[in-house]
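S.K.: here you go, sequence then predicted model.
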Amino acid sequence: YKVLRFNPTGDQLKLLKHFSNSPGFDFWNEPRRYGGNLDIMVSPAQLPFFLTYLKQNSISFTVLNENVQTLIDAEIKHQEATPKAPRAISFDRYYRHSEINAYLEELAEKFRDLVTLESIGRSYEDRDMVVIKISSGGNGTRPVVLVDGGIHAREWIAPAMTLYIINQLVENNTANGALTDAVDWYILPVLNPDGYEFSHTNVSEIYIHTLNLNDS
């Protein structure tokens, strides 16, 4: 997989958008206005055709990344070399769904006056979907902030961001106590646990956004 960067004109952007829902193409971002960059990841199978299309339409580009797979392989190697089920969270790697739930359980045990957990159900593949409630009191009278992450399976940064929010609200509550005194926080780190786990174990399917079920 290669990532190509474009600085398209308005007409060129319209041509490129034709591929936004095509298999083998993944739009990493999209310029909000004329003059912005557009990054597209292209599969090896689609690359020859796409390069011809770009040449025919005089659309210039630069190669942002020659081989995305090397980045994924490096991340997986780093995860495998890191001890599992940490007693303290860190932000130098992406955690698996079971590790995230284990961290929430640790917080509930350690910070009983601040943290409670609730399962909102199980996924199709029977993974527990745990919501953490962070509140210093109020008996349910306070406004509520709901945060969820991991809707799109391969966007690993979203669950990581929810963990950072949880970490700051709970383990750094001395500095952030005003946030838990003012509102009650409900956070679901991974809304799509099956797809999230699939993206970790099937790295060749990196263009998959969610895990879809079908009869085949």
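M.R.: Received, thanks. All values reported here derive from a predicted model rather than from experimental measurement.

S.K.: C-alpha only now, for contacts and for neighbours.
M.R.: Noted.

S.K.: how about Leu107: what's its closest non-neighbour residue?
M.R.: The shortest distance from Leu107 to any non-neighbouring residue, by Cα to Cα, 6 or more residues apart in numbering, is to Val115 (6.8 Å).

S.K.: one more: His78?
M.R.: Arg93 (7.4 Å).

S.K.: how about the contacts made by that neighbour?
M.R.: Arg93 is in contact with Glu75, His78, Gln79, counting by Cα atoms under 8 Å, 6 or more residues apart in numbering.

S.K.: leaving aside the residues next to it on the chain, what's closest to Arg122?
M.R.: Asp128 (4.7 Å).

S.K.: distance of that neighbour relative to Val190?
M.R.: From Asp128 across to Val190, the span is 10 Å (Cα to Cα, to the nearest Å).

S.K.: can you tell me the SS state at Tyr124?
M.R.: coil (DSSP: H, G, I helix; E, B strand; the rest coil).

S.K.: any idea which element the closest residue to it other than its chain neighbours lies in?
M.R.: Leaving aside its sequence neighbours, Tyr124 sits nearest to Asp194 (Cα to Cα, 6+ apart; 7.4 Å). Element membership of Asp194, judged by DSSP states H and E, is helix 193-201.

S.K.: hold the first one in mind and look at this next one:
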Amino acid sequence: MMRTTLWFMWCAAVMALSHAGKHDAYFSYSVHAVLPRDSSDLALLQQLEQQLDLDVWQYGAPGREALLMVAPQLRRQLLSALDDHDIQHYVHTENVAKSLEELDEEICTWRSSRAQRMIFEDYLRYDEIDAYMERLAAEYPDLVTVVNAGKSFEGRDIKYLKISTTQFKDPSKPIYFMNAMLQAREWVTTPVTLYSAHRLVENLRDEDRDLLNDVDWIILPLANPDGYEFSHSDSRLWRKTRSVNLEVHATCFGVDGNRNFDVRFNTIRVQQNPCSLIYPGTHAFSEPETRYIRDILRNP
């Protein structure tokens, strides 16, 4: 009972913080579902994405709707352009800030109703994820190793799990690499990797034993810890890293990790404005977070 009471008190504090302005940056921002018909519609959406600095929640295709978040002062311009080209659209989310507040409340209510939660059933913070990885390695030392790839821009350790029955000494075994949370706001991805580790190590079914015996695993649950923590504490929809390059901009932070690799760098759906969510950085692998992924793949 005491634990439940404490959770309700914590939820109340979170709600107070929310209503005190945590999500105010998205007040009156809206999300619109757009139904492109063909390649010309898609080209227009890409043009509008650049012109209006739209936040694309889902890229569209013929038969698949796009989800576009737009600032309130640019909403009319977006809708007029869609209407001028007879492109169907509807309001998906009227007020993003209100929607985020409601989501906070739902998460708190769920947490307060469950005294015991599995590691993969919640959106854990950095320290909790780190503690789970260390515990897993301590309890299964012949199977699990924790490796520290290095420091994030803000100084957090970026750790990953190596899971193997042969300590990665059997070259005939394929290596599966899983990573999550390079995009800081995609919270659902980290529980998937933690669930995978849990099933491989702590709850392996007989019918899945070949996945452990015949395959080596590298699991990186939190590739961008700085951005992830910032998405919890300050801006839920933050997606970039948190690096600062004073030669580029003094007040705009971070780089889009997905666009920071050396595959067609700076060519596909990018913006050169360092304040943009899809800013690729000054050069490929400018971010320690993407360099670590590269190095893990080069030398597993």
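M.R.: Yep, that arrived. Here the structure is a predicted model, which means the values were calculated and not measured.

S.K.: hmm, back to that, map the residue nearest to Arg122 of the first structure onto the second structure.
M.R.: Under the alignment (TM-score structural alignment), Asp128 of the first structure maps onto Asp157 of the second structure.

S.K.: figure out the helix or strand that the most centrally placed residue in the first structure lives in.
M.R.: Centre of the first structure computed as the mean C-alpha position; nearest residue by Cα atoms, centre = their mean is Glu155, 2.5 Å away. Assignment of secondary structure by DSSP H and E places Glu155 of the first structure within no helix or strand.

S.K.: show me what it lines up with in the second structure.
M.R.: So, by TM-score structural alignment, Glu155 of the first structure is matched to Glu186.

S.K.: now do the strands in the first structure.
M.R.: Listed in chain order, the strands of the first structure (DSSP state E) span 2-6, 25-27, 38-42, 62-65, 115-122, 128-134, 144-148, 184-188.

S.K.: nearest to Asn214 of the first structure, out of the ones you listed?
M.R.: strand 115-122 (19.2 Å; Cα to Cα).

S.K.: list of residues touching that closest one?
M.R.: By Cα under 8 Å, 6+ apart, strand 115-122 of the first structure touches 104-105, 107-108, 128-135, 170.

S.K.: list the buried residues of stretch 2-21 of the second structure.
M.R.: Trp7, Phe8, Cys11, Val14, Met15, Ser18 (16 or more other Cα atoms under 10 Å).

S.K.: err, stretch 215-233 of the second structure, not the other one
M.R.: For stretch 215-233 of the second structure, by 16+ other Cα under 10 Å, it's 215-232.

S.K.: before we move on, what about stretch 26-40 of the first structure?
M.R.: Asp26, Phe27, Leu38, Asp39, Ile40.

S.K.: ok, stretch 60-69 of the first structure next?
M.R.: Asn65, Val68.

S.K.: I would like the residues contacting it, please.
M.R.: The contact list for stretch 60-69 of the first structure (Cα under 8 Å, 6+ apart) reads Tyr1, Lys2, Val3, Leu4, Arg5, Phe6, Asn7, Asp39, Leu54.

S.K.: mind redoing it with 7 Å?
M.R.: Tyr1, Lys2, Val3, Leu4, Arg5, Phe6 (Cα atoms under 7 Å, 6 or more residues apart in numbering).

S.K.: between these, which is nearest Ser204 of the first structure?
M.R.: Nearest member of the contacts of stretch 60-69 of the first structure to Ser204 of the first structure, counting by Cα to Cα, is Tyr1, at 9.5 Å.

S.K.: the closest one: what's it in contact with?
M.R.: Met41, Val42, Ser43, Pro44, Asn67, Val68, Gln69.

S.K.: hmm, 8 Å instead?
M.R.: Met41, Val42, Ser43, Pro44, Glu66, Asn67, Val68, Gln69.

S.K.: in the first structure, what residue corresponds to Gly227 of the second structure?
M.R.: Per TM-score structural alignment, the equivalent position to Gly227 of the second structure in the first structure is Gly195.

S.K.: the residue nearest to Leu107 of the first structure and Pro44 of the first structure, how far apart?
M.R.: With Cα to Cα as the criterion, Val115 of the first structure and Pro44 of the first structure are 47 Å apart.

S.K.: same thing with Ala178 of the first structure?
M.R.: Ala178 of the first structure is 51 Å from Pro44 of the first structure, by Cα to Cα.

S.K.: ok, Arg87 of the first structure next?
M.R.: In terms of Cα to Cα, Arg87 of the first structure sits 41 Å off from Pro44 of the first structure.

S.K.: residue in the first structure matching Trp217 of the second structure?
M.R.: Match for Trp217 of the second structure (TM-score structural alignment): Trp185.

S.K.: oh, I was asking about Asn95 of the second structure
M.R.: For Asn95 of the second structure, the residue aligned by TM-score structural alignment is Asn67.

S.K.: same check on Leu42 of the second structure?
M.R.: So, by TM-score structural alignment, Leu42 of the second structure is matched to Leu13.

S.K.: try Gln73 of the second structure
M.R.: Gln73 of the second structure maps onto Ala45 in the first structure, by TM-score structural alignment.

S.K.: what sits against its match?
M.R.: Ala45 of the first structure neighbours (Cα under 8 Å, 6+ apart): Gly24.

S.K.: same thing but 10 Å
M.R.: Tyr1, Pro23, Gly24 (Cα atoms under 10 Å, 6 or more residues apart in numbering).

S.K.: any idea how far Glu66 of the first structure is from it?
M.R.: 15 Å.

S.K.: so where do the helices sit in the second structure?
M.R.: With DSSP state H as the criterion, the second structure has helices at 2-17, 39-52, 75-84, 96-112, 126-139, 189-201, 209-213, 225-233, 288-298.

S.K.: can you tell me which of those helices is most buried?
M.R.: With neighbours defined as mean count of other Cα atoms under 10 Å, these peak in mean count at helix 225-233, which reaches a mean of 22.

S.K.: helices and strands around that one, which ones?
M.R.: Secondary-structure packing of helix 225-233 of the second structure (3 or more Cα pairs under 10 Å, 6 or more residues apart in numbering; DSSP states H and E): helix 126-139, strand 157-163.
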